[in-house]
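**Student:** Quick one: sequence plus predicted model below, questions after.
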Amino acid sequence: MSSKPSFYPGEATSCAEAAAQWSARLHSGRFTPGDEQALEEWLQADPENEREFLAVEQLSSLASTLDKDLVSSLYGGAVPVRPDLRRRKLIRNTGALVAVAGSAGLASLLLSPQAVYAASLQTRVGERRWIPLPDGSSLELNTGTQAELRFYEDSRHLDLLQGEIMFSVASNPQRPFIIKAGTIQICVTGTSFTVRRDAEQVRVLVESGSVEVSSGRWWNRQTRYLAAGSGATISPEAGLNIQADVDVAAATAWRQGRLIVRDMILSDVVAEINRYREQPIRIAEAKISQQRVTASFLLDEQSAVLQALQQILPLRAQTQADGSVILLGTL
């Protein structure tokens, strides 16, 4: 059997129309291995592709459970027969179906249930915030964090866009707390843990209780369970890696205004310190970037951080006119 795709949306097709075509192809009974590879490449090409595709899949799945008369009334007439993928009318028909369903309120009804509580959360660079929630849970936001929070009758959701949050989740087995960070999902019913998202890399550390971590695309998803004192790092390159024994207290010392590093190379230490600075520290010479550091820094006293670095290592900190700092070797 050929591995080449037997189907692929045209270049002029919009993201929404392409998602509808891919969904129709997936359920047509003619989905080939080549199609699967082409779909994966299309999904990975743009985050918007995946969002549109998952929305169409959810819409299709949930619409199938509704009363046919309700679907017909929302559509505005008799629902047309699903178009044949071999016909050129596919783009117009599937696009119209999604558009009409959206205008009639079906997409909103199915994909956006009414939240009983919603909030947009953020912190500036260097800022930390503690936020109590109406269910008895609380969040501690670290520097430069952005998140969207939505509570529903039967579930609690947080989308972590960037940054780091310490979660203290009030136990409620009937109302799970679900955190999404890119393609990563963490599900708990009540526990204490931290989630950090740096671009496409996500790190989860469990202080107490246990959490369920899932990663990967929907067709190749991995799920692992983390107990207290363990953690996981997830990235597109390395996948999901479990750390069985993690110093959670040291990793979350930022909650007390400290950065604790143990046997880290200077370049990694500087990267951590820069998370809390408006103007960055730069290392001028590659030869000093691999020096190893073990120290505890006060995050709110950046001048003390620079002073401590110069005491620990043979370095000289040179402050620039814009507030940035260059580290030079003294040997």
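**Tutor:** Cool, got the structure. Numbering: from 1, shown residues only.
**Student:** going forward, measure contacts between C-alpha atoms and count neighbours the same way
**Tutor:** Fine.
**Student:** From the contact counts, what lies against the strand ranked longest in the chain?
**Tutor:** When the chain is parsed with DSSP state E, its longest strand is strand 156-168. If you count contacts as 3 or more C-alpha pairs under 8 Å, 6 or more residues apart in numbering; DSSP states H and E, strand 156-168 packs onto strand 138-141, strand 146-151, strand 177-181, strand 192-198.
**Student:** Please compare the first structure with the one that follows:
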Amino acid sequence: MRRPIQPSDASSAERDIDEQAATWFVKRRDERDASGDAAFAEWLARDEAHREAYDAVADAWHALGDLRGEDIAHLKNGYASRALESPARRAFVSRFAVAGTAVALAAGPLGWQFLRDESRRTPAFARRFDTRRGELQTVALPDGSTLQLDTDTHLGARFFEDRREVHVTRGQVMFAVQSDADVPFRVFARSVSVTVVGTRFALRCTDTGLEHGNVRIDVEEGRVRVEAMAASGVELVAGQSVSTDADGRLGHVASISPDDVGAWREGRVSFDDTSLARALQEFERYTPMHVVVDDPTVAAMHLTGSFDVRQATSFIRALPRVLPVRVRKCGSGVEIVRAG
């Protein structure tokens, strides 16, 4: 994990990455074209530190949403001059005003926590939870809420006297929130915030496999309010779902079966007219696949069905029965090619 960067000790390389992340954060919320998407994807893939820096900027921006006026003034008076040291940071502050000041300065979840503690009180509870690939974890929070973390999931939880917060950097989480109307529970993931009192819902925020970079919320019971990009939010009830689009804006509310919410907890994944490439990426999130697909027409083939993510080998063997493909040995793995 990258350590929080303070202005006095950050290396030049770290500052460059943080400024690049801040710049990309701004660009991703303005109008973009396909070339911009490709450049952003290339920048993310170049170094894991890029993804960490970008997620940290997003986390900090989400948390700024409920700062009080006097807190913003504190940040402005104490930190604005240092945040304007470079053109990239000046551009960020120009776009997001004082909020950008804190984001540019606090390049990391712990860095942001430092600033929040300076302007507000220290949280009564603060923990980070992470799972590795193939690992599932159930977390009991002090308020009686529980979180079920899917494979490769990373989040931080902080409880204050008047609010409860969870910031999801990446992965899938099933929330069972203990009702407390006086202490709202909010979940942040990229451009999205979810506000609940007491309910059960799932949130997904991944860069590969299903959804592919979007944030999705599925409600099993109760009611939640979902907001994104400072636009009018939507309220979801049991059996409803909503996802963000490529620009981080909320799409249309869809109907789902409450029984299918968080199916990954039982080792199941459902594909609904999903491309083979995305299906393979989804399995890859749980276990190494060693599968090669060089033919774009094969990668674009679509399939539908419910599968066991723990049985990747069985899934591969079954493909010739549902798609016009065949599977052949390729080094230490297999290759999927067109039949015939």
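**Tutor:** Arrived safely, thanks for sending. Just so it is clear, the model here is predicted, and its values are computed rather than measured.
**Student:** on that earlier part again, possible to save the helices and strands packed on strand 156-168 of structure 1 as JSON lines with distance to Q162 of structure 1?
**Tutor:** Shown next, in JSON lines, are those (distance: least, C-alpha to C-alpha, whole Å):
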{"stretch": "strand 138-141", "distance to Q162 of structure 1": "11"}
{"stretch": "strand 146-151", "distance to Q162 of structure 1": "5"}
{"stretch": "strand 177-181", "distance to Q162 of structure 1": "8"}
{"stretch": "strand 192-198", "distance to Q162 of structure 1": "5"}
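**Student:** Of those strands, give the one that comes closest to R221 of structure 1.
**Tutor:** strand 177-181 (14.0 Å; C-alpha to C-alpha).
**Student:** Distance from the helix or strand following that closest one to the middle of the chain?
**Tutor:** In the C-terminal direction, the helix or strand that comes right after strand 177-181 of structure 1 (DSSP states H and E) is strand 184-188. Relative to its chain's centre, strand 184-188 of structure 1 lies at 10 Å (C-alpha atoms, centre = their mean, to the nearest Å).
**Student:** mean per-residue distance, strand 184-188 of structure 1 to structure 2?
**Tutor:** Compared with structure 2 after the fit, strand 184-188 of structure 1 shows a mean deviation of 0.6 Å (mean C-alpha distance after the TM-score superposition for structure 1).
**Student:** So which residues make contact with that strand?
**Tutor:** The contact list for strand 184-188 of structure 1 (C-alpha atoms under 8 Å, 6 or more residues apart in numbering) reads 169, 176-180, 202, 210-216, 234.
**Student:** And the strands in the stretch 1-150 of structure 1?
**Tutor:** Under the criterion DSSP state E, counting those that start in this stretch, strands of the stretch 1-150 of structure 1 are mapped to 117-122, 129-132, 138-141, 146-151.
**Student:** Likewise for the stretch 151-300 of structure 1?
**Tutor:** According to DSSP E, counting those that start in this stretch, the strands that the stretch 151-300 of structure 1 contains are 156-168, 177-181, 184-188, 192-198, 201-208, 210-215, 222-227, 231-235, 239-243, 258-265, 281-283, 292-298.
**Student:** Where in structure 2 does the fourth one fall?
**Tutor:** The reference is to strand 192-198 of structure 1. Aligned by TM-score structural alignment, strand 192-198 of structure 1 falls on residues 200-206 of structure 2.
**Student:** before we move on, back to that, for the strands of the stretch 1-150 of structure 1, which one sits closest to L328 of structure 1?
**Tutor:** When the strands of the stretch 1-150 of structure 1 are compared (using C-alpha to C-alpha), the closest one is strand 138-141, at 33.0 Å.
**Student:** so the closest one matches what in structure 2?
**Tutor:** Taking TM-score structural alignment, strand 138-141 of structure 1 hits residues 146-149 over in structure 2.
**Student:** Show me what R223 of structure 2 lines up with in structure 1.
**Tutor:** Match for R223 of structure 2 (TM-score structural alignment): S210.
**Student:** distance of the closest residue to its match other than its chain neighbours from F53 of structure 1?
**Tutor:** Nearest non-adjacent residue to S210 of structure 1, counting by C-alpha to C-alpha, 6 or more residues apart in numbering: A227, 4.5 Å away. To F53 of structure 1, A227 of structure 1 is 33 Å away according to C-alpha to C-alpha, to the nearest Å.
**Student:** okay, those two: which has more neighbours?
**Tutor:** The neighbour comparison of A227 of structure 1 against F53 (other C-alpha atoms under 10 Å) goes to F53, with 21 against 16.
**Student:** Spatially nearest residue to that one (excluding sequence neighbours)?
**Tutor:** Leaving aside its chain neighbours, F53 of structure 1 sits nearest to A19 (4.6 Å; criterion: C-alpha to C-alpha, 6+ apart).
**Student:** quick one, what contacts the one you found?
**Tutor:** N49, E52, F53, V56.
**Student:** and with 10 Å instead?
**Tutor:** 9, 13, 25, 39, 42-43, 48-57, 94-95 (C-alpha atoms under 10 Å, 6 or more residues apart in numbering).
**Student:** before we move on, what about I179 of structure 1?
**Tutor:** Going by C-alpha under 10 Å, 6+ apart, I179 of structure 1 touches 147-149, 156-160, 167, 185-188, 195, 213.
**Student:** ok, 7 Å please
**Tutor:** Counting by C-alpha atoms under 7 Å, 6 or more residues apart in numbering, I179 of structure 1 touches H157, L158, D159, Q185, I186, C187.
**Student:** That one pairs with which position in structure 2?
**Tutor:** By TM-score structural alignment, I179 of structure 1 lines up with V187.
**Student:** cool, A249 of structure 1 as well?
**Tutor:** Using TM-score structural alignment, A249 of structure 1 sits opposite D259 in structure 2.
**Student:** Give the burial count for the residue nearest to that match when sequence neighbours are not counted, as a bare number.
**Tutor:** Spatial nearest neighbour of D259 of structure 2, excluding adjacent residues (C-alpha to C-alpha, 6+ apart): E220 at 7.3 Å. By the criterion of other C-alpha under 10 Å, E220 of structure 2 has 26 neighbours.
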